[in-house]
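I would like to see how this sequence folds:
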Amino acid sequence: MGKRTVADRLAEALGAVLGTTELPVRLRGWDGSIAGPAGAPVVAIRSRRALRRMLWSPGQLGLGRAYVAGEIDMEDDVFATFTALRTGGRLNQETRPAETTWRERLALLGTALRLGAIGPEPAPPAEEAPLGRGHRHSRARDAAAISHHYDVGNDFYELVLGPSMVYSCAVWETPEVGLEAAQEAKLDLVCRKLGLTPGARLLDVGCGWGSMAIHAAQRYGADVVGITLSEEQARMARKRVAEAGLTDKVDIRVQDYRAVDDGPFDAISSIGMAEHVGRAQMPGYVAQLDRLLRPGGRLLNHAINWNAGKSVWNPDTFISRYVFPDGELLNLGEMVGLLESREREVLDVEALRQHYALTLRAWVANLEANWDAAVAASSEGRARVWRLYMAACALTFEAGDMGVNQVLLQKTGGEQPPLRRTAWT
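Coordinates of the predicted model:
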């Protein structure tokens, strides 16, 4: 038997992290050696520090930190590489990743010793969110969590999202229509489901960069209040509103949903917002929206749902540390159960799971096409975070572990809802 190379040793380490003896990818070591199945996607381990991170945090968090820091790289298509890693071990469990066994940890330690990777835990990359400051979902901590994700530079988001500046699932007639047309179709669908008419008062909760507010005012004549906790989003949204000549129709506020007190509204849209609220706070969130909605008014809740059983918030996942601090996904049954009541009738539930996979792939394509500009607008680590999370989430939607659903409700006490869905289809 010949001398074992760095790549051979790294294959042992990755096998321990993935919980498998059959490596799903090909590894290139920092010395240029290579190991793993021929034809598989190649993952390059560029330094011993990557192995040290895996030793201190076996699983997706250690691997994610090493990737963000540039200590691990992918030499092939990002989707092919992630597909191999997801299907080759335990990394496909996002909310509650399986723990490594003591035997696997010892094997990992032995590999690290042989490769000279033992040492103190490396500091996390700067892009990691600080956790544990204040009570979860206090107003101050929610504002900090939103700022971590959304205040990373409007120029960066323009490169990723495209001209529509919509950061939620688009609605695709076909995959060929393109991202911009699909996002416009989604905004129009929401307006039609809400039954907006000229002069209707709309509250857009989590208004982002103002795209929904502008569409509702411009196309349907609605008077819109949009709220966000992101200062950067609000600044750009106000600029876009002014450029559209809609300052008399759209009011963009930096405001917590719990602080809104100027209802009633004829309609409320919550698009990509409920994921930030948290399971324990959802009853209060629904009650607040109900207080703000007039009798007969409609509420549309558009949210990602976890399809693979009941999710458990875990602060040690890559998503929690780098992407959505304190974010929590409910399954569809939980969500509908919280939204529905004697006073709020469910009119429609529409599943858009496949649509989000297409949307995420389009965002990844935008990021990769504009990689150098995205790095210049933020940092290489930030661009790596977004590339990893969006590609991994696209595959999770395609696998059916996550879904996204629009739930439309109408508050009792007003006009009767339409007999059929033809009012908005």
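
rest of the way, CA atoms for contacts and neighbours
OK.

state the three-state secondary structure for residue 286.
Of the three states, residue 286 takes helix according to DSSP: H, G, I helix; E, B strand; the rest coil.

quickly find the element holding residue 347.
Using DSSP states H and E, the element containing residue 347 is strand 344-351.

so what touches that strand?
Here strand 344-351 makes contact (CA atoms under 8 Å, 6 or more residues apart in numbering) with 340, 403-412, 417, 421.

go again with 10 Å.
By CA atoms under 10 Å, 6 or more residues apart in numbering, the surrounding residues in contact with strand 344-351 are 193, 290, 295-302, 304, 332, 336, 339-340, 403-413, 417-421.

so after it, what's the next helix or strand?
The helix or strand immediately downstream of strand 344-351 is helix 353-369, counting by DSSP H and E.

coming back round to it: mind checking which of the contacts of strand 344-351 are buried?
Listed as buried from those are 193, 290, 295-302, 304, 332, 336, 339-340, 403-412, 417; burial here means 16 or more other CA atoms under 10 Å.

could you list which of the residues you listed belong to strands?
With DSSP state E as the criterion, strands contain 295-302, 304, 403-411 from among the buried ones among the contacts of strand 344-351.

same for the lengthiest helix in the chain, what does it pack against?
Criterion DSSP state H: the longest helix present in the chain is helix 380-399. Contacts defined by 3 or more CA pairs under 10 Å, 6 or more residues apart in numbering; DSSP states H and E place helix 380-399 against helix 60-68, helix 78-87, helix 154-161, strand 293-306, helix 318, helix 353-369, helix 371-377, strand 402-411.

ok, the residue nearest to residue 66 when sequence neighbours are not counted - contacts?
Excluding the flanking residues, the one nearest residue 66 by CA to CA, 6 or more residues apart in numbering is residue 50, at 5.1 Å. Residue 50 makes contact with 62-67, 69-72, 117, 122, according to CA under 10 Å, 6+ apart.

structure for this one too, so we can compare:
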Amino acid sequence: MQDAAPRLRSLVGQLLGAPLPLRVRAWDGSEAGPPAAPVLVVHNRRALRRLLWKPGELGLARAWVAGDLGIEGDLYSALDLLSGVVWERAEDARGPVAALRDPEVRAAVRGLVRMAGSPLPPAPPAEEVRRSRHLHTRRSDRRAISHHYDVGNDFYEIVLGPSMVYSCAYWEEGGTLEEAQHDKLELVCRKLALKPGQRLLDVGCGWGSMAVHAARDHGVRVVGVTLSQEQAAYARKRVADEGLTDRVEIRVQDYRDVADGPYDAISSIGMAEHVGAERYLEYAEVLGGLLDPGGRLLNHQIARRPQRDESSYAVDAFIDAYVFPDGELAPVGTTVAQLERAGFEVRDVEALREHYALTLRRWVANLEAGWSRAVRLTGAGRARVWRLYMAASAVAFERNQIGVNQVLAVRTSGGTGASGMPLRARTWN
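The predicted structure follows:
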């Protein structure tokens, strides 16, 4: 009898305390649930074992990456529906032992164990990495950056498009991704008030887009630093192709090892998420020490929402295991406070949350359009990681669960307090 899907929906509903908002198709071909809803495809019983051994986000992610689970229909709609469901109801806020005191939870778990067919946990997918306890040493940071960015430049070209900018774009109605990324780079340059002949340090320079834009369009001399060998090779070729080798230097170097200041300006675009809570003040102090008095820092960084208990930093289990090992997000207020503790004066904060949701949706569309080639380049598991990560992140930005901010800070003159900022600061608009 083909009845796995209705049984699954019933048991999951017991765990959640509410009906599963998706339609389910099980390995036996049965289906159950709202006819118009996206379909959660449970390809095999192994998916249940993954969820039983790791209830919550990590178990779901493992099943997705391994191909044990899939979604048919609108992926964004499915993720949006699931984001309103607290899967951790199976564990309870007090932990799995307390949750299992609930008779309904115990009955549902027993039912899922019977359906799973085996008590043994499957091995995690090969794409999963082990955490390094967020030490953020030079060695652990190099390893984490390599895991994320050395996937292959050809793969990133599929996802990011010709701009090769891997951070939130700056959109106008009806614009293209390339236009929006150009406008973001130009916005950063205007906020930094770059002038010909000045020195710019681009921390976490990626594939060289900011360095090339600033040197070509604003006449500055740029040092770009990255920990990724593949990024550096790509960026150096772009610099050479643009005829900018006399103005742009790309280094494989930790920002903590930059010792040739002072610089007139520093851009840090989508890099500070890798720094870590324990190292953030050091990061701010190092950058402040590399700036001339009156020098500006533009810090473009994803932020999470504050928690009741800020004694420890929240880490997303899926992203930590598959996407950004050792990455940590902080509230924007924490970032501002740390910059000010390091001696900066924060002059402007601009939230770009909706812009990142739009950017991620374009990246997902690029990946889906080039899916076959992406799978050939990186493997099906890695491609599934990226599709889930970017689509789920788009939903999180849209639901205001996370944000992204550009923080403009200045190193004022120690003797006079002069900032060099105009009286009407938003001259870049």
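
just the buried residues from the contacts of residue 50 of the first structure, in PyMOL please.
The buried subset of these, as determined by 16+ other CA under 10 Å, is captured in PyMOL by this line:
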select buried, resi 62+63+64+65+66+67+69+70+71+72+117
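
dump the contacts of residue 50 of the first structure to TSV, plus distance to residue 153 of the first structure.
TSV is the format used below for those (distance: CA to CA, whole Å):
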residue	distance to residue 153 of the first structure
62	26
63	26
64	22
65	21
66	23
67	21
69	20
70	21
71	25
72	25
117	36
122	27
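
name the nearest of the contacts of residue 50 of the first structure relative to residue 384 of the first structure.
The closest of the contacts of residue 50 of the first structure to residue 384 of the first structure turns out to be residue 67 (CA to CA; 7.3 Å).

what do we get in the second structure for the closest one?
Mapped onto the second structure by TM-score structural alignment, residue 67 of the first structure lines up with residue 64.

burial count for the nearest residue to residue 384 of the second structure once chain neighbours are set aside?
In space, and not counting its chain neighbours, residue 384 of the second structure is closest to residue 65: 5.6 Å by CA to CA, 6+ apart. Neighbour count of residue 65 of the second structure, defined by other CA atoms under 10 Å: 25.

what does residue 246 of the second structure give?
Counted with other CA under 10 Å, the neighbours of residue 246 of the second structure add up to 11.

now residue 158 of the second structure
21.

and for residue 196 of the second structure?
Residue 196 of the second structure: 13 neighbours (other CA under 10 Å).

for it, helix, strand, or coil?
Three-state call for residue 196 of the second structure (three-state DSSP): coil.

and what of residue 9 of the second structure?
helix.

residue in the first structure matching it?
In the first structure, the residue matched to residue 9 of the second structure (TM-score structural alignment) is residue 11.

go on, residue 23 of the second structure?
By TM-score structural alignment, residue 23 of the second structure lines up with residue 26 in the first structure.

that match and residue 387 of the first structure, how far apart?
According to CA to CA, to the nearest Å, residue 26 of the first structure stands 20 Å off from residue 387 of the first structure.

okay, now the nearest residue to residue 375 of the first structure once chain neighbours are set aside: neighbour count?
Residue nearest to residue 375 of the first structure in three dimensions, not counting chain neighbours: residue 383, with 5.9 Å by CA to CA, 6+ apart. Using other CA under 10 Å, residue 383 of the first structure has 23 neighbouring residues.

and the gap between residue 383 of the first structure and residue 20 of the first structure?
30 Å.

burial check on residue 29 of the second structure, number of neighbours?
As a burial measure, residue 29 of the second structure scores 14 neighbours (other CA under 10 Å).

quick one: it is in a helix?
No - using three-state DSSP, the secondary structure at residue 29 of the second structure is coil, not a helix.

got the contact list for it?
Counted by CA under 10 Å, 6+ apart, residue 29 of the second structure has contacts 2-5, 41-43.

quick one on the thing from earlier: looking at the contacts of residue 50 of the first structure, which is nearest residue 308 of the first structure?
Using CA to CA, the contacts of residue 50 of the first structure come closest to residue 308 of the first structure at residue 64, 22.1 Å.

that closest one and residue 319 touch, don't they?
Yes - at 9.5 Å, residue 64 of the first structure and residue 319 qualify as touching, with contact defined as CA atoms under 10 Å.
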